[in-house]
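A.B. asks: could you look at this predicted model? Sequence included:
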Amino acid sequence: MTTEARPPLDGVLVLDLSRVLAGPYCTMILGDLGADVIKVEPPGGDETRRWGPPFVNGESAYFLAVNRNKRSIVLDLKTERGREVVRRIAARADILVENFRPGTLARLGLDLAELRERNPRLITLSISGMGATGPESGLPGYDFIVQAAGGLMSITGPPEGPPMKVGVAVVDLTTGMMAATALLAALHARHATGKGQHIDISLLETQVAWLANVASAYLVTGEPPRRYGNAHPTIVPYQTFDAADGPFALAVGNDAQWQRLCAAIGRPDLAEDPRFRTNPDRVANREALVALLAEHFRAAPAAEWIRRIAAADVPVGPVRTVPEVLESEQVKARGMIETVEHPTVGELRLVGIPFKFSATPASVRRPPPLLGEHTAEIEAELAAYVP
């Protein structure tokens, strides 16, 4: 491999003490970027190895989704031998990621501050449900609980229906992304200081942070947000509509797009209607406009509306199923389905890497590991390591 072709995090060693989703997603991102990720698992393995069905040749699809580009070692952290191996890996590592409940590692005899004293360049990151401090810091926090407790469910779902969760574990996933971002910043800071540091991140804080414009609207007005289903609270029309044969998605982001939309669908009169000329007008008269558009769109198939509206350079698209997305030509063209050889599954298809580097490419170098697959290999490396 040439120097130019080395991945961005080539040479970075990550000690991964996390399990389930937020932590493993973070460390998978680091692994995709080239880091050597050592995943420490208890004798029974990461819980998600048993989450299913579906399973393929005994392997959980859930576990396979977020654990590529890692090596697995089995250690019992309740034993001194297990803790000592962790200390020895931490002494070499650049990054340590964990998502135990606050205080758990210290009670086990693996205090993160002590590990950083032994290795001042070590960057440690703790992911918790609610944060390391505060009145709820000791509570456990799966994604679903934080979607509820963090306000996301209150703004998700139909206006007259119950609060609903998002279809994927979006709080876990975005926490993993935020954690990876913070770790990359800490690596950059270490170039200047020569020292690592500790990063504290939680599912709750991540969820609150990306309430974004919804939180901002409440903070500046004091008015609680409400649910809009597939519509947008401050942009109209920006929702799904039912065509003659099924739904499609339409997103009119500005008044110029509105003018083009009206011409494209054969309703120039709507663009001239004083109730709908500007976006604030359309928001104020949402119900009247949506009713007019809904009636009009039922007259033709979704593909016809998409063709006409897209030709007018207005954002529009089909409502696809997951299989339709994963088999689409665009997803394939962008390399978003990767195939790797797995020791028990054989040819394994995985979702690909979303970022494409021009000079230091990320890649899928390893399949998700079997439980303890690399225990002997890693212990041999530790035995040979000379500080």
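C.D. replies: Thanks, I have it.

A.B. asks: only C-alpha atoms for contact and neighbour calcs from this point on.
C.D. replies: Will do.

A.B. asks: what sits closest to the residue sitting nearest the centre point of the chain if chain neighbours are left out?
C.D. replies: Centroid-nearest residue in the chain: Leu173, 2.8 Å away (criterion: C-alpha atoms, centre = their mean). Using C-alpha to C-alpha, 6 or more residues apart in numbering and skipping the chain neighbours, the partner closest in space to Leu173 is Ala22 (5.6 Å).

A.B. asks: before we move on, back to that, report the contact partners of the residue nearest to the centre of the chain.
C.D. replies: Leu21, Ala22, Tyr25 (C-alpha atoms under 8 Å, 6 or more residues apart in numbering).

A.B. asks: and with 10 Å instead?
C.D. replies: For Leu173, the contact set (C-alpha atoms under 10 Å, 6 or more residues apart in numbering) comprises Leu21, Ala22, Gly23, Pro24, Tyr25, Cys26, Val66, Asp143, Ala179, Leu203, Thr206.

A.B. asks: if we can go back for a sec, enumerate every residue touching the residue nearest to Leu173.
C.D. replies: By C-alpha under 10 Å, 6+ apart, the residues touching Ala22 are 28, 66, 98-99, 127-128, 142-143, 169-179, 202-203.

A.B. asks: now Val37
C.D. replies: Going by C-alpha under 10 Å, 6+ apart, Val37 touches 12-16, 27-28, 30-31, 67-72, 93, 95-96.

A.B. asks: check it against this one:
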Amino acid sequence: MSRDVSGRPLCGMFVDMVSKGFSRFTRLRPCLLQNKTGCSYVRRAFTIRPLDGVRVLDLTRVLAGPFATMILGDLGAEVTKVERPGLGDDTRTWGPPFVGEESAYFLSVNRNKKSIAVNLKDPKGAKLVKELARISDVLVENYLPGKLDEMGLGYKQLSEVAPQLIYCSITGYGQTGPQSHKPGYDSIASAASGMMHITGPEDGEPVRPGVAMTDLATGLYAQGAVMAGLLQRQKTGRGVHIDCNLLSSQVACLSHIAANYLNAGKEARRWGTAHESIVPYQGFRTKDGYLVVAAVQINTNTLIHLHIPNPLHIIYFKYNMMFSEEPTAEWLRRFEGTGVPCGPINTVQQVFSNPQVAHNGLIMEMDHPTSGRIAVPGPAVRFSSFECDRPTPPPVIGQHTIEVLRDTLGYSDDVINQLLASHTVTQNVVH
């Protein structure tokens, strides 16, 4: 018989979420599957998502924080995004392109969330958010250190009324230290962490990565830390404060580049698409595009198969025009079966034309209340026990304000109307 972390058997159709913060119950639905031989068996006893029943209060904006909370939402958490009335998340205006009135940027990292528009500078607004924190499992924020303390929403203040709270702070440089007062931006953190120094052509200037990798890495670290905090709470019954920041995330991701310096004093440099230790392990221009060859090991038979007459050409691939003599598809055909890893350098259009991308569920479509049918990148991870196949679209600013105040906090209509009249909160009516 299956048992929970306390050793109790899992009985009936309900399971106690164990820790004090998981006092709510979640219904579990059995699912009967069949194997290829037609023999029925219960492979997924329950289709509960990992974070069903977990409430997340999202006080983040831009990318790192929203990316983290979106992943938590993908895993089943009930995410309530707190936004500024009238303005909302900064990225709502980051375009073009826009899909209807929403920027594609905002749409990309805000699915599976509700939005409430609250003026945190109004004491009544801060009080409202404090009440939400009291009944939440997780709070994620990316304010400058000390800003939320000024509003009565810092970790120490909230932990007194919500000791179960996993409070995750995302900043540029950390909660303490000589640079902790500085705001965090992906490009600046990427530069300060050395990432930009090692990115770009060999003889060229430092280059910003084409996507905000520092923000995204920080979001992944934050999401993982929140999950660890929830697991720790099952053991201790108490929440925790998580200090997550852009600088630490990117420096930690320097990996072997950092180890090369720390252990051998070796300063890194830019290699373009090449590898500092392996040749060939880089991109090459073909007749109609680009190709990456990652030949960690290569032998004479492989050279013959590829019609490469001289082994020295392997070392000097970069300096000749051999790859430019044939289109990418022909080189992929020649490399097939040789044991030499290779692949095309795809445009974004080619990426989403790749049947493997579609097969992996990386194109997620949904109906947005004002933008119509939209498509965004889907979750990178899939589970055997459930599917992320019922996403809710990114919300309009304040789309769920009244719903959350009434259904989650139990406010009366009179109180809600007073908050609306004083502009402490706003509601965006969506038809």
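C.D. replies: Received it, and whenever you're ready, just let me know what you need. Worth saying up front: this structure is predicted, and the values here are computed from it rather than measured.

A.B. asks: relative to Asp32 of structure 1, how far out is the residue nearest to Leu173 of structure 1?
C.D. replies: 15 Å (C-alpha to C-alpha, to the nearest Å).

A.B. asks: now Lys39 of structure 1
C.D. replies: Plainly put, Lys39 of structure 1 is 14 Å away from Asp32 of structure 1 if you go by C-alpha to C-alpha.

A.B. asks: what about those two, which has more around it?
C.D. replies: Comparing Lys39 of structure 1 with Asp32 by neighbour count (other C-alpha atoms under 10 Å), the higher total belongs to Lys39, at 28 against 25.

A.B. asks: and the corresponding residue of structure 2 for the residue nearest to Leu173 of structure 1, how far from Gly184 of structure 2?
C.D. replies: Superposed on structure 2 with TM-score structural alignment, Ala22 of structure 1 falls opposite Ala64. According to C-alpha to C-alpha, Ala64 of structure 2 and Gly184 of structure 2 sit 10 Å apart.

A.B. asks: now the common contact residues for these two.
C.D. replies: Common contacts of Ala64 of structure 2 and Gly184 (C-alpha under 10 Å, 6+ apart): Asn142, Ile170, Thr171, Asp215, Asn245, Leu246.

A.B. asks: would a markdown table of the residues you listed with neighbour count be doable?
C.D. replies: Shown next, in a markdown table, are these (neighbours: other C-alpha atoms under 10 Å):
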| residue | neighbour count |
| --- | --- |
| Asn142 | 24 |
| Ile170 | 28 |
| Thr171 | 27 |
| Asp215 | 30 |
| Asn245 | 27 |
| Leu246 | 30 |
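
A.B. asks: ok, which pair from the residues you listed is furthest apart?
C.D. replies: Using C-alpha to C-alpha, the two most remote members of the shared contacts of Ala64 and Gly184 of structure 2 are Asn142 and Asp215, lying 11.6 Å apart.

A.B. asks: what span of structure 2 is the host helix or strand of Asn213 of structure 1 aligned with?
C.D. replies: Assigned by DSSP states H and E, Asn213 of structure 1 belongs to helix 212-221. Mapping helix 212-221 of structure 1 onto structure 2 (TM-score structural alignment) gives residues 255-264.

A.B. asks: now that stretch: how far from the chain's centre is it?
C.D. replies: Relative to the centre of its chain, stretch 255-264 of structure 2 is centred 27 Å away, using C-alpha atoms, centre = their mean, to the nearest Å.

A.B. asks: same question for stretch 117-128 of structure 1.
C.D. replies: Centre-to-centre, stretch 117-128 of structure 1 and its host chain are 23 Å apart (C-alpha atoms, centre = their mean).
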